[in-house]
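S.K.: missing the sequence, but the structure's below:
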């Protein structure tokens, strides 16, 4: 799914990964306990301050490996609260990044399906649960989520 960011707007679009990759995640909850968010600048932005989020966007994901919505427009510099609900029966994840980063992450998930996740641009959502990401889109470019 695709995230497009221009100087004035960002469009997030969902990147569909192969079915094999999607099922490689396994059923283990990798989220663990909440820890301090490490703010590291990425090509697609930086972890945001929840108090700075002026807009909340609700996403749902399903066992059909689809996100709703699958496109999102964001202004450069905008901090969003992304609320991700898993309507499926298995654990799913929502990851922001570049297409290249998401492909590398998918390859790692195939190789190490029980690997730990603790990045602020990832949400690991057990079946029937909801998680959040607060992210500041401070860079222009085309970005994705999967």
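M.R.: That came in fine, so what should we check first? Note that this is a predicted model, so its numbers are computed, not measured.

S.K.: switch to C-alpha atoms for all contacts and neighbour counts from now on
M.R.: Will do.

S.K.: and the longest helix that the chain contains, what other elements does it pack with?
M.R.: When the chain is parsed with DSSP state H, its longest helix is helix 99-111. Contact here means 3 or more CA pairs under 8 Å, 6 or more residues apart in numbering; DSSP states H and E; on that basis helix 99-111 packs against helix 19-23, strand 141-145.

S.K.: middle-most residue in this protein, spatially?
M.R.: Centroid check for the chain by CA atoms, centre = their mean gives residue 95 as the closest residue, at 2.6 Å.

S.K.: pasting the second one now:
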């Protein structure tokens, strides 16, 4: 088997493994709430991301509240703001690791067009179903800002975290308590 054939097979295998979770998540709801429009927010919370920290380190919200998070990346690295449970973050970290291995993520940015990589392996863009488009998550490049608005449905303990490989483990995680 030629090196080109091995490369093509490896890319097809990885694309297939990533496409299944992406399709499964597309219609998935979140038991802790749902995305909302910024104009529905009853409160805005500013979050600053530095290299390996969040400020503030914890946020209190109420069940039923719609919160607009305005996230500023003041660090020199690409970071993520992701709402979820510790188990959800562990699963998402695996997806982010795959994205990094495929060259979609660099230390400071994200490759938005994977079609060139797929064309190198004889695949069309639709076969490269790798995206970072979960409604509970945003990627923020250095010096940039992003927003995420969420309506919290029930009292629970959550985390906001950066799931870029190694960042969560370095302490880039905060507490999000949803009170009744």
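M.R.: Great, that's in hand. As the structure is a computational prediction, the values presented were derived from the model and not from experiment.

S.K.: so after superposing, what's the score?
M.R.: Laid over one another, the chains give 0.69 as their TM-score (TM-score structural alignment, normalised by the length of structure 1), with 108 aligned residues with a CA RMSD of 1.7 Å.

S.K.: circling back: return the most buried member of the helices and strands packed on helix 99-111 of structure 1.
M.R.: strand 141-145 (a mean of 23; mean count of other CA atoms under 10 Å).

S.K.: Provide the aligned range in structure 1 for whichever strand or helix holds residue 119 of structure 2.
M.R.: Using DSSP states H and E, residue 119 of structure 2 sits within helix 115-120. Following TM-score structural alignment, helix 115-120 of structure 2 has no partner segment in structure 1.

S.K.: which element follows that helix toward the C-terminus?
M.R.: Later in the chain than helix 115-120 of structure 2, the nearest helix or strand by DSSP H and E is strand 137-140.

S.K.: and that following strand, what does it pack onto?
M.R.: Using 3+ CA pairs under 8 Å, 6+ apart, strand 137-140 of structure 2 sits against strand 79-84, strand 145-152.

S.K.: trace residue 41 of structure 1 over to structure 2, please.
M.R.: Match for residue 41 of structure 1 (TM-score structural alignment): residue 29.

S.K.: ah, wrong one, I meant residue 69 of structure 1
M.R.: By TM-score structural alignment, residue 69 of structure 1 lines up with residue 56.

S.K.: with adjacent residues omitted, what lies nearest to its match?
M.R.: residue 47 (6.4 Å; CA to CA, 6 or more residues apart in numbering).

S.K.: just give me the neighbour total for the one you found.
M.R.: 21 (other CA atoms under 10 Å).

S.K.: what separates the residue mapped onto the residue nearest to the centre of structure 1 from structure 2 from residue 61 of structure 2, distance-wise?
M.R.: Aligned counterpart of residue 95 of structure 1 in structure 2: residue 82 (TM-score structural alignment). Residue 82 of structure 2 is 16 Å from residue 61 of structure 2, where distance means CA to CA, to the nearest Å.

S.K.: now swap in residue 52 of structure 2 and tell me
M.R.: Remark: distance between residue 52 of structure 2 and residue 61 of structure 2 (CA to CA) = 23 Å.

S.K.: how about residue 93 of structure 2?
M.R.: For residue 93 of structure 2 relative to residue 61 of structure 2 (CA to CA), the value is 25 Å.

S.K.: same check on residue 69 of structure 2?
M.R.: Distance from residue 69 of structure 2 to residue 61 of structure 2, by CA to CA: 12 Å.

S.K.: intersection of neighbour lists for these two?
M.R.: Common contact partners of residue 69 of structure 2 and residue 61 (CA atoms under 8 Å, 6 or more residues apart in numbering): none.

S.K.: which one of the helices and strands packed on helix 99-111 of structure 1 lies closest to residue 86 of structure 1?
M.R.: The closest of those to residue 86 of structure 1 is helix 19-23. By CA to CA, the value is 14.1 Å.
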